[in-house]
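Undergrad: Below is the sequence, then the predicted model.
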Amino acid sequence: MSESEPCQHLTALTSLKTAPEHACPECVALGDTWVHLRVCQQCGHVGCCDSSKNKHATKHFRATQHPVVSSAEPGERWLWCYVDEEMAEY
C-alpha cells in the first residue's frame, strides 16, 4: 500500500474498543503468561501479542480475518492492521 493511500481498515474506525480487564483469557485458561495484550477493534477480543508464547491476537486474526488490533498496554496509543501491515498512532 502506498503512502498516498491510507489503510481503509484503519481510517474506517470511528471508535475504539478497550480491554475490559488486563488479561489474555486464553492464556489464563492454559495457565500461561503473556508479554503484551492486543484488542481486536471489530469484536473486542483480547489476545496476547506475538512476543508472547501463544500469540493469541494473531491467531484470532487468522481465524476471523478481523483486520485491526490496538495495544491494550498503558500509555501505548497505536493500531495495527494485519491485512495491510500498517500502523497508526492515535
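TA: Here it is on my side, so go on. Since the structure is predicted, the reported quantities are computational estimates derived from the model, not experimental observations.
Undergrad: can we go C-alpha only for contacts and neighbour counts from here?
TA: Will do.
Undergrad: Contact partners for the closest residue to residue 89 other than its chain neighbours?
TA: Among residues not flanking residue 89 along the chain, residue 78 sits closest, at 4.2 Å (C-alpha to C-alpha, 6 or more residues apart in numbering). Residue 78 is in contact with 70-71, 87-90, counting by C-alpha atoms under 8 Å, 6 or more residues apart in numbering.
Undergrad: Just put the residues you listed in a markdown table and tack on secondary structure.
TA: Listed next are those as a markdown table, based on DSSP: H, G, I helix; E, B strand; the rest coil:
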| residue | secondary structure |
| --- | --- |
| 70 | strand |
| 71 | strand |
| 87 | strand |
| 88 | strand |
| 89 | strand |
| 90 | coil |
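Undergrad: also this one, for the comparison:
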Amino acid sequence: MAMVRPVSPRTPDGCEECLKEHSTWVHLRLCLTCGHVGCCDSSPLKHARRHAASTGHPIVQSFEPGEDWRWCFVHEALV
C-alpha cells in the first residue's frame, strides 16, 4: 500500500473529529494516505497524531493556506 498518494480532504472545513465533537483546533494536517483532516499537536486533542498512530498512516501535509510542507510521525521529521 502506498503511504503517500493523491487524496481529497474528507472534511475540508476542519478537523474531522473536532467538527463531530464541537472542539476547537489550532492548525490542520491532511493525511496523505486517506485524506483525513486532523488537528495539529498544538491543538488540545492532537487528532492528526492520533489518526497516524491508530491507522499507521505516517505522513501528513499542512492543510493551512500557503503552507506546503510534510511531516512524518514515524521519524518525527519534515519530509
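TA: Perfect, I can see it now. Owing to the predicted nature of the structure, the values given are computational and were not obtained by experimental measurement.
Undergrad: Structural similarity score between the chains, please.
TA: Laid over one another, the chains give 0.84 as their TM-score (TM-score structural alignment, normalised by the length of structure 2), with 77 aligned residues with a C-alpha RMSD of 1.9 Å.
Undergrad: hang on, the earlier thing: in structure 2, which of the contacts of residue 78 of structure 1 still touch?
TA: Among the contacts of residue 78 of structure 1, the contacts conserved in structure 2 (both residues aligned by TM-score structural alignment, their matches' C-alpha atoms under 8 Å) are 70-71, 87-88.
Undergrad: Weed out the non-buried ones from the residues you listed.
TA: 70-71 (16 or more other C-alpha atoms under 10 Å).
Undergrad: need the kept ones among the contacts of residue 78 of structure 1 in CSV with distance to residue 54 of structure 1, can you?
TA: As requested, these are exported to CSV (distance: C-alpha to C-alpha, whole Å):
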residue, distance to residue 54 of structure 1
70, 18
71, 17
87, 22
88, 24
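Undergrad: for the kept ones among the contacts of residue 78 of structure 1, which one is nearest residue 30 of structure 1?
TA: residue 71 (21.9 Å; C-alpha to C-alpha).
Undergrad: Show me what the residue nearest to residue 89 of structure 1 aligns to in structure 2.
TA: By TM-score structural alignment, residue 78 of structure 1 lines up with residue 69 in structure 2.
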